[in-house]
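Enquirer: return a 3D structure for these sequence lines:
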Amino acid sequence: MYLFTPPGTIAMTDFDGGAFHRSAPITREHIEAVMRKISGADVTVTKLELATTWTDRACQASAYRNDRVLLAGDAAHIHSPLGGQGLNLGIGDAINLGWKLAATIRGDAPAGLLDSYERERHPVGARVLDWSRARVALMRPSRSSRALEAIIRDLIGTPDGATYFAERVWGVSIRYDLGGSHPLVGCSVPDFVLSDGRRVGSLLRDGSGLLLDFDPSQSIQALASRWSGRISYVAAHARDRLGLQAVLVRPDGIVAWASDTASDEVAVGRAMTLWFGE
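Expert: You can find the predicted model right below:
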């Protein structure tokens, strides 16, 4: 198999079991031999500017934390570049871990906060590695792979199938198991546009948590003041609040608590204590 991607880039897939990967310098002669093997044509390579190799190897650390040592990015997981998931996966690790490390260093982290990093990110890494393995399986030059590819194409052609694949590629289907009953808990917070034009994304830039109160309540505001400096309280209407009354967002943009009805002070207080300490 060989693929052409303008301008002037040729990507080749040679299923040699990784025999050549990093075992010797990539020469013009080697590239020429591989191109002839894959294409079946008498290809001549006159000049080689840049070449690299990769394999379909997919590995993941069994644990992301051992006492004071934490793994993230390529140190925690490696896989083929198919689908372009590696960078996003590493950034996701850093975003999840960063605020938890900061709280630990400040001394206001609740018990077990750092342990939640592995609990949340390890399953995400495993899903991406399986996604990468599936992409490699579809590329193999066999009749069974071509049959499977045809079925996948049919699925992508349906609304539900297209939604599923788009969500997997973009990562918007990720939901951490935080134990909440509301469907938004554990998901990335929607980028609500507030009545004054501000967006949720801009309210998270200072690295603190966020309590959005769409139906302003003095009791909820007073409760949030106990975590002043760790949680920002914002009372504002949104152009489309998706039926929500209030939502608590972690510094990494993940919904920690949400309510469609009158805010339960006990429930939101419990969530704030769980993620932001006493």
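
Enquirer: make it CA atoms for all contacts and neighbour counts henceforth
Expert: Will do.

Enquirer: so which residues make contact with stretch 120-130?
Expert: Contacts to stretch 120-130, defined as C-alpha atoms under 8 Å, 6 or more residues apart in numbering, come from residues 58-60, 63-64, 77-79, 85, 89, 93, 96, 174, 176-177.

Enquirer: make it 6 Å
Expert: Outside stretch 120-130, the residues that touch it by C-alpha atoms under 6 Å, 6 or more residues apart in numbering are Tyr176.

Enquirer: second input sequence below; structure requested for side-by-side comparison:
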Amino acid sequence: MTDLVPPPARPERAAVLIAGGGPVGMLLAAELGIQGVGAVVIEPHRRTVDTPRAGTLHARTVQSLLRRDYLRLSHPGSLTEHRSTGFHFGGMPVLEISAPTAEGPPLLGQPQEALERAFESRARKAGADIRRGHRVQHLRVHDTHVEVGIRADDEDYTIEAGYVVGCDGARSTVREQAGFPSTTSAPTFDAIVGQVRLLDPFAVPGGWTHTAEGWTLINVNPQGLSRVITHDFSHPLPPRRRPVLLDDLRRTASRILGRDVPMDRPAHLSRFSDFSRLADTYRRGRVLLAGDAAHVHAPLGGQGLNTGLQDAFNLGWKLALAAGGEAPPALLDTYTEERRPVAEAVIANTRTQSALMRPGPEFDPLRAHTADLFRLPEVNRRIADVISGQGVTYPAKGAGSRWEGGFLPNHRLHTDSGPFSVAELLADARPLLLLTPRAGAAPESCARGWADRLRVVRLTDGQPLEWDALLCRPDGYTAWAAQGAESGPDRLAAALTCWFGPPVAGR
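Expert: Below is the predicted model of the structure:
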């Protein structure tokens, strides 16, 4: 009698697998969960890593978090009153970033690990399956799914996912395994960041400091650990992956500042540069990239984290529709079309900042000329909008109105059910059709075919809005808007089908 051999276990199945559980991956999992798609998140670290990383949320990210109830305003604020804060460009304090008080602060300090924890908690509550201590080993892409090989401790297993999103950082396994081509530029400086105790903290200059040898950025803490960053333009540059020793940071800081900088007790040491990489596309079939897996650049101005979080807001609702079978065929292609140019602009401005930071005296006239240009309000606003993300608009589809592709301001809207802000109406991540009395009955009648995925809000009269009817995407950007005769159902039906799939039959 032969022994019975059990049949091989069938691979697990998942609608979406996210490789990487940093802030971008966790936010994407939360966004999918809000839409009813429970993602599996594969994260090698067993717990959140507390290291000195990005800690600045820029205005557009604050505004997006507000629209999903990750943040709340202490008071309603106004769209006409602005709050401003100073910021740097290439180490020079020449920028002023402002935002309407109804949109929250223009800058918000938030440690990256705190964001990761908050997004993870929200993702778990929304149904995400988060597996820490697991690592993606390989991908095999098929027409109908992606086979993902995963290792946990000493065991291997497989998940068949409808879609895979690589949020696994600059050295992304997903990007390499799926064969995404990229465009790169070589580094021009080597930077060391350390969390250390300064033995003579009052002798060290705080903030940005420029000398003939380079730049330092030091957050001095006399009672504990200080963050010390050096930017060294000496060539040849060391290998990017060479380990960093405390003596490397001490020696470089002392040379740049021209004085001894004694330090000890390093809690963290790492190296970065202004090397840049931009994936040529963010999607290859059922595999997509987000965050550092898609774009890497110098961390000047805290733009990397913010760009990655905006990737997640853009992709989340689209991928949920695709995973649910409701998306029009080209919807996921708009992810690359909309988000890659944003990262391209970020890389361009970080490379510009790197050029301005070259320490030699031959670059002093360039720095002086740039500072003069930034005193022009229109120049300052344009660069501030790039850094803060408030200048981002997406291309309109077809012959769109002037509102399409723009971010819908946080209006205080009056309805029969009471006043609501745009942020409050977008908290459940459903698209909004906002109709004033001037819009008539036709748009609401047209929208009935999408009632399963669309929220229609009738506004009361007397509000100073330039449009009569407006369709807002879940990420806060305008998909369609119209005035007067433009409010007819044909263009609205085309926009609804383009962004949210065909209507339900019979409605």
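
Enquirer: and the one helix or strand Ala267 of structure 2 maps to, how far from the chain's centre?
Expert: Secondary structure assignment for Ala267 of structure 2, by DSSP states H and E: strand 263-273. Relative to the centre of its chain, strand 263-273 of structure 2 is centred 26 Å away, using C-alpha atoms, centre = their mean, to the nearest Å.

Enquirer: go on, stretch 320-333 of structure 2?
Expert: Per C-alpha atoms, centre = their mean, the centroid offset for stretch 320-333 of structure 2 relative to its chain is 21 Å.

Enquirer: where's the aligned residue in structure 1 for Ala427 of structure 2 relative to Leu3 of structure 1, distance?
Expert: When structure 1 is aligned by TM-score structural alignment, Ala427 of structure 2 is paired with Arg205. Using C-alpha to C-alpha, to the nearest Å, one obtains 41 Å as the distance from Arg205 of structure 1 to Leu3 of structure 1.

Enquirer: which residue is the nearest non-sequential neighbour of the equivalent of Thr497 of structure 2 over in structure 1?
Expert: When structure 1 is aligned by TM-score structural alignment, the residue opposite Thr497 of structure 2 is Thr273. Sequence neighbours aside, Pro110 is the residue nearest to Thr273 of structure 1 in space, at 7.4 Å (criterion: C-alpha to C-alpha, 6 or more residues apart in numbering).

Enquirer: quick one: map Ser254 of structure 2 onto structure 1.
Expert: Applying TM-score structural alignment, one finds that Ser254 of structure 2 aligns to Arg36 in structure 1.

Enquirer: that match is in what secondary structure piece?
Expert: Following DSSP H and E, the helix or strand that holds Arg36 of structure 1 is helix 28-39.

Enquirer: what lies in contact with that helix?
Expert: If you take C-alpha under 6 Å, 6+ apart as the criterion, helix 28-39 of structure 1 is touched by 1, 42-43, 45, 48.

Enquirer: what residues sit buried inside the host helix or strand of the match of Thr497 of structure 2?
Expert: Using DSSP H and E, Thr273 of structure 1 sits within helix 265-276. Under the neighbour-count criterion of 16 or more other C-alpha atoms under 10 Å, helix 265-276 of structure 1 has 268-269, 271-272, 274-276 buried.

Enquirer: Thr336 of structure 2 contacts Tyr282, correct?
Expert: Yes: between Thr336 of structure 2 and Tyr282 a contact is recorded at 5.2 Å, counting by C-alpha atoms under 6 Å.

Enquirer: which one's more surrounded, the two?
Expert: Taking other C-alpha atoms under 10 Å, Thr336 of structure 2 and Tyr282 do not tie; Tyr282 has more neighbours (28 against 21).

Enquirer: what sits closest to the residue nearest the centre of structure 2 if chain neighbours are left out?
Expert: Among the residues of structure 2, the one closest to the centroid is Leu309, at 2.1 Å (C-alpha atoms, centre = their mean). Using C-alpha to C-alpha, 6+ apart and skipping residues adjacent in sequence, the residue nearest Leu309 of structure 2 is Val24, 5.3 Å away.

Enquirer: what is the burial count for that neighbour?
Expert: By other C-alpha under 10 Å, the residues close to Val24 of structure 2 number 30.

Enquirer: any idea what it aligns with in structure 1?
Expert: Residue correspondence to structure 1 (TM-score structural alignment): Val24 of structure 2 is left unmatched.

Enquirer: name the element whichever residue in structure 2 pairs up with Gly90 of structure 1 belongs to?
Expert: Matched by TM-score structural alignment, Gly90 of structure 1 corresponds to Gly308 in structure 2. Assigned by DSSP H and E, Gly308 of structure 2 falls within helix 303-323.
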